[in-house]
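> Prediction below, plus the sequence it came from.
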Amino acid sequence: METASASVYDELEPPVGTDAIEHWLDLSAGADPIEPHPGVALIKARAQLGRLVKQRDWLSRELAAMREAHQGACDTIAQMHKAAVGEVRGPKLGVVEDVTDLRSRYLDEADRANRLETELTEARAVIQQIGRTGVIAPEAAQPRCTAEVSDHTCTCLAGPQATHQPISAATIRDDAPDETATDVSTETHDG
């Protein structure tokens, strides 16, 4: 009798050491991974868009200041050249190396602004794609999401629960209004 009760308790005791690791791996291998809700990608995309807009605004102000500094340096050097020689021949820009250094820094920042504008456009495209289809694209790092799409609302079926999560065009709009977006506040969702 005692051996029967001892074997029951042996089965109930948690494994230790490498047995515990093997037991955990056996349990976790059969579990389905939990898929994130598609709205998480939208939130992340909007946050990235906000950061890119702030960077673009800061960079625009920085470029304007550099442009003014460049023009001011050119004007100063042209005035100095006029005082020394009596007249300025040719364009004011590019008179000496200091101005060239400022110009190269300005061009580098302009290239950086162009790259930032490209990233901003890509982030807006991701948000618009989510708004049109309700499906998070694979490049947005979202696994397995199928969608039923109607004219104004879409329903995502995500995860093993397959719960219906309505996503409306009104919730996906960017800061700027879109002519193709419609107001879906009066629509109902049958889910």
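Structure received.

> Please make it C-alpha for all contacts and neighbour counts, starting now.
Fine.

> which other helices and strands contact the helix or strand hosting residue 80?
Taking DSSP states H and E as the criterion, residue 80 maps to helix 38-85. Using 3 or more C-alpha pairs under 8 Å, 6 or more residues apart in numbering; DSSP states H and E, the elements in contact with helix 38-85 are helix 97-133.

> Identify each buried residue in the helix it packs on, please.
By 16 or more other C-alpha atoms under 10 Å, the buried positions in helix 97-133 come out as 99, 102-103, 106, 109-110, 113, 116-117, 119-120, 123-124, 126-128, 130-133.

> Which of the helices or strands spans residue 167?
Per DSSP H and E: strand 163-168 holds residue 167.

> Flag every buried residue along the helix or strand following that strand.
Where DSSP H and E defines the elements, the next helix or strand beyond strand 163-168 is helix 169-172. Within helix 169-172, the residues scored as buried using 16+ other C-alpha under 10 Å are 169, 172.

> quick one on the thing from earlier: and the strand holding residue 167, what's buried?
Buried residues in strand 163-168 (16+ other C-alpha under 10 Å): 164-168.

> Same question for stretch 5-15.
Under 16+ other C-alpha under 10 Å, stretch 5-15 has no buried positions.

> another structure for you, compare them:
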Amino acid sequence: MSETPYCGWAPVSDTLYRDYHDTEWGVPERDPRALWEKLQLDGMQAGLSWITILRKRESIREEFDNLDPQRLSRWTGKRIAKAMENPGIIRSAKKIEAVIGNARVYLDMMDRGEDFADYCWEWVGGKPIVGAWTDFRQAPTFTDWSVAMSKDLKKRGFKFVGPTIVYAWAQAVGMVNDHEVSCPRHREVRKIK
């Protein structure tokens, strides 16, 4: 099989990674609920590889009530204990508790009339920042704005939202287009409005 000009982090041999790269990663997301869900998944990744999250994503969604903030905000210790028995998820009490707390913060923002999508996109001026990397390893792992956004999220009560997590999430949700410039997706996602 010949090599393609796609981003080097998404190996051709791993169909799950490649499908994620080719259909989701870097596509600008404007739905507040979807942005929140993806931030939770990135938080669960802390200390793990992204492929671990991709492999467990459907089990996570199933166990976590489809990552519905309303339902998660009502979880009790008993419900957390039940989730901890599921080998198909990331079984970290701290991460599970963070998702529950983050659901409450998200709902509080929305209840106060603060749209989570508007909040997120303000950090990048409302449109994707476009990288010009020839190799994915050239992209930063955090930036001044991801540090500032991380601090603001933490001040609001969010957990597992460090600057590196925030930047990786921003890449995933298309707030940043860090596809390698030779990757066809670099041009394709730039055309998405």
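Perfect, I can see it now. Since the structure is predicted, the reported quantities are computational estimates derived from the model, not experimental observations.

> What does the TM-score come to for these two?
Here the TM-score for the pair of chains, by TM-score structural alignment, normalised by the length of structure 1, is 0.23; 76 aligned residues with a C-alpha RMSD of 5.6 Å.

> Show me what the strand holding residue 167 of structure 1 is packed up against.
By 3+ C-alpha pairs under 8 Å, 6+ apart, strand 163-168 of structure 1 packs against strand 153-158.

> helices or strands next to the longest helix anywhere in structure 2 in the packing?
Ranked by number of residues, the top helix in structure 2 under DSSP state H is helix 93-111. Helix 93-111 of structure 2 is packed against helix 32-45, helix 69-72, helix 77-84, helix 116-122, with contacts defined by 3+ C-alpha pairs under 8 Å, 6+ apart.

> in it, what counts as buried?
Within helix 93-111 of structure 2, the residues that count as buried by 16+ other C-alpha under 10 Å are 95-107.

> same question, stretch 32-45 of structure 2
32-33, 35-45.

> Kindly report the same for stretch 46-64 of structure 1.
46, 48-49, 52-53, 55-56, 59, 63.

> Remind me which helix or strand residue 23 of structure 1 belongs to.
Residue-wise, residue 23 of structure 1 maps onto helix 18-29 under DSSP H and E.

> now residue 146 of structure 2
Here residue 146 of structure 2 is assigned to helix 144-156, by DSSP H and E.

> elements contacting the helix or strand just after that helix?
Sequence order places helix 163-172 as the next helix or strand after helix 144-156 of structure 2, per DSSP H and E. Using 3+ C-alpha pairs under 8 Å, 6+ apart, the elements in contact with helix 163-172 of structure 2 are helix 32-45, helix 144-156.

> Please name whichever of those helices is nearest to residue 62 of structure 2.
helix 32-45 (12.9 Å; C-alpha to C-alpha).

> If you count neighbours, what's buried in the helix or strand just after the closest one?
Going down the chain from helix 32-45 of structure 2, the next helix or strand is helix 50-63, by DSSP H and E. The neighbour-count check on helix 50-63 of structure 2 (16+ other C-alpha under 10 Å) flags 50, 53-54, 56-57, 59-60, 63 as buried.

> show me the residues around the closest residue to residue 55 of structure 1 other than its chain neighbours that make contact.
Residue nearest to residue 55 of structure 1 in three dimensions, not counting chain neighbours: residue 116, with 7.8 Å by C-alpha to C-alpha, 6 or more residues apart in numbering. Counting by C-alpha atoms under 8 Å, 6 or more residues apart in numbering, residue 116 of structure 1 touches 52, 55-56.

> Report the separation between residue 116 of structure 1 and residue 29 of structure 1.
42 Å (C-alpha to C-alpha, to the nearest Å).

> Equivalent analysis for residue 41 of structure 1, please.
Taking C-alpha to C-alpha, one finds residue 41 of structure 1 at 26 Å from residue 29 of structure 1.

> Between these two, point out the one with more neighbours.
residue 41 (19 against 9; other C-alpha atoms under 10 Å).
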